[in-house]
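[1] Got a predicted model here, sequence first, then my questions.
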Amino acid sequence: MEEGGRHVVPHDEAFKKLLQTFFAEFIALFFPELDRLLDHSRTRLLMQELLVDVVGQESRSLDLLVETRYKSLDAFILVHIEPQSYRQSDFHERMFIYFSRLFEKYRKTYPIIIPIAIFSADDVREEQNTLTMTIPEQDILYFHFFKVELRRQDWRRFITSDNPVAAALLAKMGYNKKEEREVRAAYLRMILRLQNNLDEARMALIMSVADLYFKLDMKRDEEILRAISEENPQEGEQIMKLMPAWSRAGYEEGIKEGIEKGIEQGIEQGIEQGFQQGAEKGKETGKTMERKLIIQKFLGKGFSPEQLAETLEIPVDEIRELGKQ
């Protein structure tokens, strides 16, 4: 997919959908002081704003533009959120240009415009979030935007949180190779807690985003699941219901032939439905009942038999038959 001359990967679309769905939770997680100033009951997404970027000499749409109410002013304001997944030396200039375009168009409508950047690149570094212009006698310009640098976040601060954004982005936070298993286990426990408060579509969205960052390691995941099951058998059973790909791959029977993960074509439709996760490869002996329940759930969410057949590599006639049952 191309947008404004740059290639947009599924990661960008998934990240955008996460922020659209959990805007209030994102603000509360990373900007609690700002969160207390906003009335999220009066929040709505605005249509994508097409802006001319004079730095890159291209037109592009902003990733996320939200209207929300600022309590003390009793007025609506704009919040612009821009995810940035790669290094770009002039990014701070771009943020100023986007802010300027928004100010030019909306200055009589919204008294405040809040720009926020989310940096998710793998390298850890201090991202510039100011733009200044001065002469010896006078400061001409000082522009400052909010920022979140995911790799500079301590993942341990978030593992007790019931915030869905924390769970979705835990794998992008700062940890070393030795901590990978611990991070994965913490993520799974967060998912277990969240399932009591969120519907299946939102849970699927969270897990789909997280799976873009976690490296699949069946042996490690089996060990984690076994430990969770031993501590609390009910939790282990719930994990299996949430992660049908593992179950279909034969986790219970020790089958380790692996699974292939993918997000179905038509990424916008897939994200909107909460993302169909995983295309499984492996033996499914004795799994007919589980397969039926999984297929019926996704058919109930609006996926067509043809989409499920292509994604799960199951004949479409079998999909229809199991759906009827």
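    Yes, it's here. Worth saying up front: this structure is predicted, and the values here are computed from it rather than measured. Residues are numbered from 1 along each chain as shown.
[2] CA atoms for contacts and neighbours, from now on please.
    Noted.
[3] which is the next helix or strand following the host helix or strand of G270?
    When secondary structure is defined by DSSP states H and E, G270 falls within helix 267-272. Beyond helix 267-272 on the C-terminal side, the first helix or strand identified by DSSP H and E is helix 288-300.
[4] Direction-wise, compare the helix or strand just after that following helix with helix 288-300 and give the angle.
    Sequence order places helix 305-312 as the next helix or strand after helix 288-300, per DSSP H and E. Taking axes from the mean of the first three to the mean of the last three Cα atoms, to 10 degrees, one finds that helix 305-312 is oriented at 130 degrees with respect to helix 288-300.
[5] another one to put next to it:
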Amino acid sequence: MSEITANYDEPWKEAIGEYFDYFLDFFFLDVYNLIDWSKKPVSLDKELQKITADSNDSKRLVDKLFKVWLKDNQEVWILVHIEVQSQYDIDFNERMFIYHYRAFDLYRKPVISLAILGDEKEKWRPSNYGYDLGGCQLNLNFPTIKLLDYQEKWSELEANLNPFAMMIMAHLKTKATISNLTQREQWKWLFIRSLYEKGYSKLEIVKLFKFIDLMMSLPKELQQSLNLKIIKYEEERKMPLISPFEQMAMEKGIQQNLQNNIVSILQKRFEVIPSELIDKINNINDIQELQKLLLETISVNSIADFESLV
């Protein structure tokens, strides 16, 4: 089984969207301290699509864009890049600059670009882009976090209740078990069990359970073995009401209903829908995004217009 089995992109993107304040508090404390958290950050997914729309880059790069307000009431944008590739990327610095400029150009707001590097290349630490030519100078410095550095801080991660401590541990052990999936199952079981033991609320257990489960993908046999361990553990602890399994099943049902409704309404309005568009809709796992798309089906003028939203 190859590394493609692992799913880094979706868990990181969803975790940052769910826990943006925790994300900045853990990785970029200086930025966290600038923000007025009494005003809720706004996720700018549609704006981000405009920034990255013509990118032909096939590398796995996760991006999130937020609008926040600083303590001096200044409105700024925070552009987060998560690079999960395991090899050196010569174009990363340039891409950081291009996306930074496009984010600024879109609404002429100050932009803070941040980078998380989840690769395995110890010496690859991009942090700036620029040139000096003919008297013309350009330079962009951007803060970078290297997840590999946390291998030496493992005991601190285990004791830290910030959700991103768990995300880092799951990421590093997923990378470390590419060729040993039995060991990955063991680490996954350890992480899931620790969610209960650390005293997280039921809701937090469900959320973090989902991120770990998505990232640390396993073949069917090992996943079934893990499921039995979790079910037995939940029974022994007499977990109340809805377990993570039940919660995920409910979310899956909601997700499928939304996908079916989107396709049905589009078929009713436009009769013929390209199979590629149906596949794209069925591959969307974010319930909030599906809810937004469902509303768009009512007013969108054409299939082409709807495809530009997906």
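    The structure has been received and is ready for your questions. Keep in mind that what you see is a predicted model, and the values were worked out from it rather than measured.
[6] Give me the TM-score for this pair.
    Structural agreement between the overlaid chains, expressed as a TM-score with TM-score structural alignment, normalised by the length of structure 2, amounts to 0.59; 235 aligned residues with a Cα RMSD of 4.4 Å.
[7] Same question for the helix holding G270 of structure 1: list its buried residues.
    By neighbour count, with 16 or more other Cα atoms under 10 Å as the criterion, the buried positions of helix 267-272 of structure 1 are 267, 270-271.
[8] And that helix, how far out from the chain middle?
    From the chain centre to the centre of helix 267-272 of structure 1 is a distance of 13 Å (Cα atoms, centre = their mean, to the nearest Å).
[9] so who does M95 of structure 1 touch?
    Going by Cα atoms under 8 Å, 6 or more residues apart in numbering, M95 of structure 1 touches 115, 145.
[10] can you give me the strands for structure 2?
    Counting by DSSP state E, structure 2 has strands at residues 42-43, 61-69, 75-83, 111-117, 128-133, 136-141, 144-146.
[11] Let me have the ones you listed in TSV, extended by mean neighbour count and distance to S275 of structure 2.
    Rendered in TSV, the data for the strands of structure 2 read as follows (neighbours: other Cα atoms under 10 Å; distance: least, Cα to Cα, whole Å):
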stretch	mean neighbour count	distance to S275 of structure 2
strand 42-43	15	29
strand 61-69	19	26
strand 75-83	20	30
strand 111-117	21	35
strand 128-133	12	41
strand 136-141	11	42
strand 144-146	19	40
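[12] which stretch among these comes nearest I262 of structure 2?
    I262 of structure 2 lies closest, by Cα to Cα, to one member of the strands of structure 2: strand 42-43, at 22.6 Å.
[13] so where in structure 1 does that closest one end up aligned?
    Mapped onto structure 1 using TM-score structural alignment, strand 42-43 of structure 2 spans residues 44-45.
[14] with structure 2 superposed, average distance for that stretch?
    Taken against structure 2, stretch 44-45 of structure 1 registers an average deviation of 1.3 Å after superposition, with mean Cα distance after the TM-score superposition for structure 1.
[15] Give me the distance between that stretch and the centre of its chain.
    The gap between the average C-alpha position of stretch 44-45 of structure 1 and the chain average comes to 18 Å, counting by Cα atoms, centre = their mean.
[16] now swap in stretch 106-124 of structure 1 and tell me
    In terms of Cα atoms, centre = their mean, the gap separating the centre of stretch 106-124 of structure 1 from the centre of its chain is 17 Å.
[17] got the contact list for it?
    Contacts made with stretch 106-124 of structure 1 from outside it, assessed by Cα under 8 Å, 6+ apart, are listed as 75-87, 95, 99, 102-103, 127, 145-152, 172.
[18] Hmm, H144 of structure 1 is touching L131, no?
    Yes. At 6.7 Å, H144 of structure 1 and L131 qualify as touching, with contact defined as Cα atoms under 8 Å.
[19] give the contact list for S127 of structure 2.
    When contacts are counted by Cα under 8 Å, 6+ apart, S127 of structure 2 is found next to 93, 141-144.
[20] Now do the helices in the stretch 151-300 of structure 2.
    Assigned by DSSP state H, counting those that start in this stretch, the helices in the stretch 151-300 of structure 2 fall at 154-159, 163-176, 181-197, 202-215, 220-237, 244-270, 275-282, 287-299.
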